[in-house]
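[1] show me the folded form of this:
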Amino acid sequence: MFKYFFVTIFTLILAVSVTHAQEFSLKSNAIEPNSFLSESQLFNGFGCTGKNISPDLSWTSGPNGTKSYAITVYDPDAPTGSGWWHWVVYNIPSTTTELVTGAGSESGEKLPKGAVQGRTDFGINGFGGACPPEGDKAHRYIFTIYALKIEKIELPKDASSALIGFMINANSLGKASFVAKYGR
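    Next up, the predicted model:
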């Protein structure tokens, strides 16, 4: 009886933990997971003629202790040896659970107060849409929200995406992602 009681309690704790971990999620009304990106999310340059508009993103509240969020869009298939950073936003207030379409403009005027856009591999501080080399297989674009245990990441305005990524991962309490694709 005593053993049965502890097994039951352990099972309940595990179920609650797994349920809570599954609650942190990321979605977009503009992009279905594993679908292909539309013209709106394609870069305008480097031979691509997209609209270069960041999609809307929304997420559920992060784990207990979340003090801010960060978002990245990363292409691990870019033929660089290190992938390609398409968007990096950090210092998103913990009270925020969505970014509107176009929040990734270089002006950042649609971002929540205090949010910072890092420099992408396009050399801009803002969203840079998909633009894989012609003839490459479809690339994967990983959209990720990170729940962070700190309110602010303090970095110079011209910090690289890799350095920002390091700081995000060093302070992450959890993350949620979805993948979209694009090839030409």
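
[2] hey, let's count contacts and neighbours off CA atoms from now on
    Noted.

[3] skip the chain neighbours and tell me the closest residue to Asn138.
    One correction, residue 138 is Ala, not Asn. Gly183 (3.8 Å; C-alpha to C-alpha, 6 or more residues apart in numbering).

[4] all helices of this structure, in order?
    2-23, 161-170 (DSSP state H).

[5] with respect to Tyr146, which of these lies nearest?
    With C-alpha to C-alpha, the closest approach to Tyr146 among the helices of the chain belongs to helix 161-170: 7.4 Å.

[6] ok so, going back, pick the most deeply packed of the helices of the chain.
    Stretch with highest mean neighbour count among these: helix 161-170 (a mean of 17; mean count of other C-alpha atoms under 10 Å).

[7] off-centre distance for it?
    12 Å (C-alpha atoms, centre = their mean, to the nearest Å).

[8] now swap in stretch 172-184 and tell me
    Counting by C-alpha atoms, centre = their mean, stretch 172-184 comes out at 6 Å from the chain centroid.

[9] for stretch 169-184, same thing?
    5 Å.

[10] stretch 82-90 now?
    The answer for stretch 82-90 is 9 Å, by C-alpha atoms, centre = their mean.

[11] next, the structure of the following sequence, for comparison with the previous one:
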Amino acid sequence: MYKRLLVGTLSLFSSFSVLAGSLTLTSEDIKNGESMSKAQEFTGFGCEGGNTSPHLTWSNPPQGTKSFALTVFDRDAPTGSGWWHWQVVNIPANVQELAQGAGSSTNTMPKGSQQIENDYGIKEFGGACPPVGHGVHHYTFKLHALKVEKLELPENASSALAGFMINANTIESATIEALYER
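    Now for the predicted structure:
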């Protein structure tokens, strides 16, 4: 009996140690399962928000992480294929935070990072802008720990190509799913 209790206890602790080392994504501006503020709403297409990328920070990258990529996707966009709001690749492995507004047109992203053209047609953060009355949209902010230092993408890479290369090189990922409705 004591042997089973000891084995069970050790199994429980080893499970916690695995969870404790998992990649974690957090933010001062957005929360999982909660609505974003007007600051994260797009400016244009009938929306009048601040179009400000949220503060993001991460911890516990897995061993072998050589860079990071960040994607923001709205699966509820009435397009048949969702909507890419932001894709950033080649974020250096020593970076673990993006300041609020880092994804603006002034591009204050870490050196070496590359912003991919989003579905608004701009190489920067594009905020939420769901159609009025369309209901709640889910915005998945996903950080990818990558096994390569640099994704070799053309300057005009599509969101699909960037997504393919990101997913092919992801070791581990972490998400925040924020909400927005107009």
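
[12] picking up where we left off before, closest to Thr101 of structure 1 out of the helices of structure 1?
    Nearest of the helices of structure 1 to Thr101 of structure 1, taken as C-alpha to C-alpha: helix 161-170 at 21.8 Å.

[13] Glu134 of structure 1 against Pro79, yeah?
    No. Applying C-alpha atoms under 8 Å as the test, Glu134 of structure 1 and Pro79 come out as separate, 11.8 Å apart.

[14] next one: the residue nearest to Leu70 of structure 2 when sequence neighbours are not counted from Ile91 of structure 2, what distance?
    Distances taken as C-alpha to C-alpha, 6+ apart place Leu143 nearest to Leu70 of structure 2, at 4.6 Å, with adjacent residues excluded. As judged by C-alpha to C-alpha, to the nearest Å, Leu143 of structure 2 and Ile91 of structure 2 stand 10 Å apart.

[15] what of Ser105 of structure 2?
    17 Å.

[16] and for Val18 of structure 2?
    Counting by C-alpha to C-alpha, the gap from Val18 of structure 2 to Ile91 of structure 2 is 25 Å.

[17] of Ser105 and Ile91 of structure 2, which one has the most company?
    Between Ser105 of structure 2 and Ile91, counted using other C-alpha atoms under 10 Å, the more crowded position is Ile91 (26 against 11).

[18] tell me who's in contact with that one.
    For Ile91 of structure 2, the contact set (C-alpha atoms under 8 Å, 6 or more residues apart in numbering) comprises 67-69, 110-114.

[19] recalculate using a threshold of 6 Å.
    Counting by C-alpha atoms under 6 Å, 6 or more residues apart in numbering, Ile91 of structure 2 touches 67-68, 113.

[20] so Trp58 of structure 2 sits against Thr24, correct?
    Yes. If you go by C-alpha atoms under 6 Å, Trp58 of structure 2 and Thr24 touch, sitting 5.4 Å apart.

[21] most centrally placed residue in structure 1?
    Thr144 (2.6 Å; C-alpha atoms, centre = their mean).

[22] distance-wise, check the counterpart of that one in structure 2 relative to Thr24 of structure 2.
    Aligned against structure 2 by TM-score structural alignment, Thr144 of structure 1 finds its counterpart in Lys142. Noted for Lys142 of structure 2: a distance of 10 Å to Thr24 of structure 2, by C-alpha to C-alpha.

[23] and Val88 of structure 2, by the same measure?
    From Val88 of structure 2 to Thr24 of structure 2 the distance is 18 Å (C-alpha to C-alpha).

[24] same drill for those two, tell me which one is more crowded.
    Shown here are Val88 of structure 2 and Thr24; by other C-alpha under 10 Å, Val88 has more neighbours (24 against 17).

[25] ok, how many other residues are close to Thr66 of structure 1?
    By the criterion of other C-alpha under 10 Å, Thr66 of structure 1 has 20 neighbours.

[26] and for Leu153 of structure 2?
    Number of residues near Leu153 of structure 2 (other C-alpha under 10 Å) recorded here: 15.
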